[in-house]
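[1] Next one to model:
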Amino acid sequence: MSDSDGPPYGGEWISASAGPDGSGGHGAGHVRAAVSSNRGRALRSAIPRLDGIVSTAGRAEFSEGALSGGRQCASGAGRADGTFVGQDRGGNPSYRPPFDRQVPPGGYCWWYIDATSDCGRYALTVIAFIGSVFSPYYHWSGRGKPQNHVALNVALYGRDRNSWSMTERGEGDLVRTQNSMQIGSSSIVYVDGGLEIVFDETALPWPGHRLMPSRMSGRIRLEPQIQNDRVFDLDPEGHHIWWPVFPRARVRVESNHLPKDGWQGEAYHDFNFGDRVLEEDFEHWDWARGAVRRSGYDNLV
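    Coordinates of the predicted model:
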């Protein structure tokens, strides 16, 4: 797709981010440098750690052990920077990525959501982390205990106001079942066929928007329009996997940092998991998505 194709339905192309400046995040450019040199310090922004404040049936289930066992070779050679998508692990239409999945030392997993409003004025990204890949604290700890480095990153973007939060917490603030996860006062749950996020976080200072931290709370509800049961390797040996769970969904967003009635729009949700450190297999990571309507069909790219 070329830039001239433009965004669908008059919206804006969304670039995933885990930083207040729109950099980093799901498009984790130069992961190796970012982690080792602590360029991710904006995630803390001078506030301490803040612990207190449609396919055939196949195989999508993961064993409780590391993903390295029993996998097949990748379908083709290539770089992990967008030119390669590896082995299709199969699927199960009723399955969702389990929140109580065991993450091995050095590993990580995250649940990712992005969305844009129908009016084109608002957008969001939400990332729930276990073994936060952008955390200098996880790096400095030796990455031996991923569940002791968890966070819910919430970013709300608007023409007049931007709000961003990411508080890393320890395992004492983590509660998980197969279908739900609570991090501090926030939760993310698969329920009634969709995904619901209730967040109660601290928005960091943002020049031109607020000088002091402030409470940031709200609710996000995703209703899938397309559900995907396929899981893909991102590297030839299958240490890292990508699961686009809801390639397309509708979203409803309410927050004390938004106008009274909130907004609704188009959304996307995926899941990533790795059984070892990202920078062992990636030098950089570029990621983008979009949708175009042609001849009555929606094409996801």
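[2] Please count neighbours and contacts with C-alpha atoms only from this point.
    Noted.
[3] Please tell me how far the nearest residue to Ser163 once chain neighbours are set aside sits from Val150.
    Distance criterion Cα to Cα, 6 or more residues apart in numbering; nearest residue to Ser163, sequence neighbours excluded, is Leu156 at 5.1 Å. As for Leu156, its distance to Val150 is 20 Å (criterion: Cα to Cα, to the nearest Å).
[4] swap in Arg248?
    26 Å.
[5] In terms of neighbours, single out the busier of the two.
    More crowded of Arg248 and Val150, by other Cα atoms under 10 Å: Val150, with 29 against 23.
[6] Quick check: closest non-adjacent residue to that one.
    Per Cα to Cα, 6+ apart, closest to Val150 is Ile130, 4.6 Å.
[7] Surely that neighbour and Asn153 touch.
    No. With contact defined as Cα atoms under 8 Å, Ile130 does not count as touching Asn153 (11.5 Å).
[8] Of those two, which one has the most company?
    Neighbour count, other Cα under 10 Å: between Ile130 and Asn153, Ile130 has more, with 29 against 23.
[9] quick revisit: who touches the residue nearest to Ser163 in this structure?
    122-125, 162-164 (Cα atoms under 8 Å, 6 or more residues apart in numbering).
[10] Three-state assignment for it, please.
    Following DSSP: H, G, I helix; E, B strand; the rest coil, the label given to Leu156 is strand.
[11] hmm, back to that, mind putting the contacts of Leu156 in a markdown table, neighbour count, secondary structure and distance to Arg176 included?
    Shown next, in a markdown table, are the contacts of Leu156 (neighbours: other Cα atoms under 10 Å; DSSP: H, G, I helix; E, B strand; the rest coil; distance: Cα to Cα, whole Å):
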| residue | neighbour count | secondary structure | distance to Arg176 |
| --- | --- | --- | --- |
| Tyr122 | 23 | strand | 31 |
| Ala123 | 26 | strand | 28 |
| Leu124 | 22 | strand | 24 |
| Thr125 | 25 | strand | 22 |
| Asn162 | 21 | coil | 30 |
| Ser163 | 22 | strand | 27 |
| Trp164 | 25 | strand | 24 |
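[12] One more, please, to line up against the first structure:
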Amino acid sequence: MRPFAVVAAVLILTAGCTDAEHDRPEWYDGQPPRPVTIDRVNGIKGPVGELISTGVRNADGAEYLVYGITGGGVRSPEDFGFALGVREPGDRVTEDASNTEGQGPPATPGFHLLQGQMDLVDGSVLPAYGYYVGHPARITVTEVGQVVDARLARWSHDPGVTVFWFDPAQVRDATQWTDLAAYDRAGRRLPGGGPAGARDPFPDVTRDGSATVLLLSFDPRARSAVVEPAVFLPGPDYCEAFGISPIDVRCAQEIAIEGDKTRVTLPLAAEPELRGVGDGDTECLGSMTGGATCAVTPAYIQDLAKADAAVSVTVRDGVLVRIAELYQP
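    Now for the predicted structure:
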């Protein structure tokens, strides 16, 4: 039984720039084929291709290996992912972590899921690792202004896939990572890529129905309100809605709120339904889509507008008939 992880950090922001003029990274080769037994903790099957040495060792001195897998979370025999484990006596490899693509085809060009660095109770540190479909010459992250280079290896099963990982010895604080980037041999930044096909996640508030918005103005006397279409989602759902790689720092947020930077003025019903969380009583909280359930005063809603608060609105026949505060933990 492997020790449980007590800390996991998956905080990567894929926007921005880094300096690509550093020394080239270390490249690692796969170990020669040799029969091994994989402990299939999560139903995975493998290894697919050669075992990849990482040069990183656990608290007992055993080296971590990365290897291709199928099964587990993958959706078809053609899909694949990667696992991290150590070779035990008797040529047995015990899986410590595994990753498979959950949003789109695993062979889409660019970055794919990154398993964050994890501290284990026995003092071992699992290195952060992932893969890039393409032929980068260098992969980096930025940590508090300092560039950290990944170690790289081509996957023997498909040399068009580059496995990468970060040596914990070179990491000071993985929670401060930003800007995951890949570069070609000339130092030019390569596309981030990853699963594609994301649609516009912002609602059309000019149509009848319910929508999430930021409330910018509320004037019951003038019978009008100004709103900004927005999303109000758990971090992982936010990233899926925007087609953002799950390794992005925003995916780790409990709640992500973002407006689309447009302002829409809506006519207000004579007696709109106004709902708020009040003092935070459980019965008032409602849901993340429908909003709060307890009746509040126009003055309460005006205070929400002063704070550009996230609310759920309902439009009927082109008129704003309901405003409900969205509870933020």
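[13] what's the TM-score for these two chains?
    Here the TM-score for the pair of chains, by TM-score structural alignment, normalised by the length of the first structure, is 0.25; 115 aligned residues with a Cα RMSD of 5.7 Å.
[14] that older thread, return the member of the contacts of Leu156 of the first structure nearest to Trp111 of the first structure.
    Taking Cα to Cα as the measure, Trp111 of the first structure lies nearest Thr125 of the contacts of Leu156 of the first structure, at 10.7 Å.
[15] Identify the residues contacting that closest one.
    Residues counted as contacts of Thr125 of the first structure (Cα under 8 Å, 6+ apart) are 16-17, 112-115, 153-156.
[16] Where does the nearest residue to it once chain neighbours are set aside fall, secondary structure wise?
    The shortest distance from Thr125 of the first structure to any non-neighbouring residue, by Cα to Cα, 6+ apart, is to Asp114 (4.3 Å). Using DSSP states H and E, Asp114 of the first structure falls within strand 108-117.
[17] Can you spell out which helices and strands pack onto that strand?
    Counting contacts by 3 or more Cα pairs under 8 Å, 6 or more residues apart in numbering; DSSP states H and E, strand 108-117 of the first structure packs against strand 122-130, strand 263-274.
[18] before we move on, the earlier item: report the separation between the residue nearest to Ser163 of the first structure and Arg219 of the first structure.
    12 Å.
[19] now Leu195 of the first structure
    11 Å.
[20] And the two? Which one has more around it.
    Using other Cα under 10 Å as the criterion, Leu195 of the first structure and Arg219 rank with Leu195 on top: 21 against 18.
[21] Now that one: which helix or strand?
    strand 194-203.
[22] quick one, that strand and strand 122-130 angle?
    Here the directions of strand 194-203 of the first structure and strand 122-130 differ by 90 degrees (axes from the mean of the first three to the mean of the last three Cα atoms, to 10 degrees).
[23] Buried residues in strand 194-203 of the first structure, which are they?
    194-203 (16 or more other Cα atoms under 10 Å).
[24] and the angle for that strand with strand 263-274?
    Using the same axes, to 10 degrees: strand 194-203 of the first structure against strand 263-274 is 90 degrees.
[25] could you give the angle of strand 194-203 of the first structure to strand 108-117?
    90 degrees.
[26] Chain neighbours aside, what residue packs nearest to Pro272 of the second structure?
    Spatial nearest neighbour of Pro272 of the second structure, excluding adjacent residues (Cα to Cα, 6+ apart): Val321 at 4.6 Å.
[27] Burial check on that neighbour, number of neighbours?
    18.
[28] and which of the contacts of Thr125 of the first structure is nearest to Trp243 of the first structure?
    Relative to Trp243 of the first structure, and with distances defined as Cα to Cα, the nearest of these is Tyr112, at 10.2 Å.
[29] Report the contact partners of that closest one.
    26, 125-128, 269-271.
[30] My guess is Thr54 of the second structure contacts Tyr64. True?
    Yes. Counting by Cα under 8 Å, Tyr64 is a contact partner of Thr54 of the second structure at 5.9 Å.
[31] so can I have JSON lines of the helices and strands packed on strand 108-117 of the first structure showing distance to Asp233 of the first structure?
    Rendered in JSON lines, the data for those read as follows (distance: least, Cα to Cα, whole Å):
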{"stretch": "strand 122-130", "distance to Asp233 of the first structure": "19"}
{"stretch": "strand 263-274", "distance to Asp233 of the first structure": "10"}
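[32] With respect to burial, which of those strands scores highest?
    Stretch with highest mean neighbour count among those: strand 122-130 (a mean of 25; mean count of other Cα atoms under 10 Å).
[33] Give me the next element, helix or strand, following it.
    helix 136-140.
[34] so where does the closest residue in space to Ala269 of the second structure that isn't next to it in sequence fall, helix or strand?
    Distances taken as Cα to Cα, 6+ apart place Val321 nearest to Ala269 of the second structure, at 5.3 Å, with adjacent residues excluded. Using DSSP H and E, Val321 of the second structure sits within strand 319-325.
[35] before we move on, what about Val35 of the first structure?
    Per DSSP H and E, Val35 of the first structure falls inside helix 31-36.
[36] still on that earlier bit, shared neighbours, Leu156 and Arg219 of the first structure?
    In contact with both Leu156 of the first structure and Arg219: no residue, using Cα under 8 Å, 6+ apart.
[37] what about Asp298 of the first structure, how many residues close to it?
    12.
[38] Could you do Asp119 of the second structure as well?
    By other Cα under 10 Å, neighbour count at Asp119 of the second structure equals 19.
[39] Helix or strand: which one has it?
    Using DSSP H and E, Asp119 of the second structure falls within strand 117-120.
[40] How about Ile301 of the second structure?
    Using DSSP H and E, Ile301 of the second structure falls in helix 298-306.
[41] Against which helices or strands is the following helix or strand past that helix packed?
    Next helix or strand after helix 298-306 of the second structure toward the C-terminus (DSSP H and E): strand 310-316. Applying 3+ Cα pairs under 8 Å, 6+ apart, one finds that strand 310-316 of the second structure contacts strand 209-219, strand 319-325.
[42] JSON lines please, covering these and showing distance to Asp39 of the second structure.
    What follows is these, written out as JSON lines (distance: least, Cα to Cα, whole Å):
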{"stretch": "strand 209-219", "distance to Asp39 of the second structure": "46"}
{"stretch": "strand 319-325", "distance to Asp39 of the second structure": "49"}
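[43] Can you say which of these is nearest to Thr70 of the second structure?
    Closest among those, using Cα to Cα: strand 209-219, at 39.0 Å.
[44] What is the closest one packed up against?
    strand 224-233, helix 298-306, strand 310-316.
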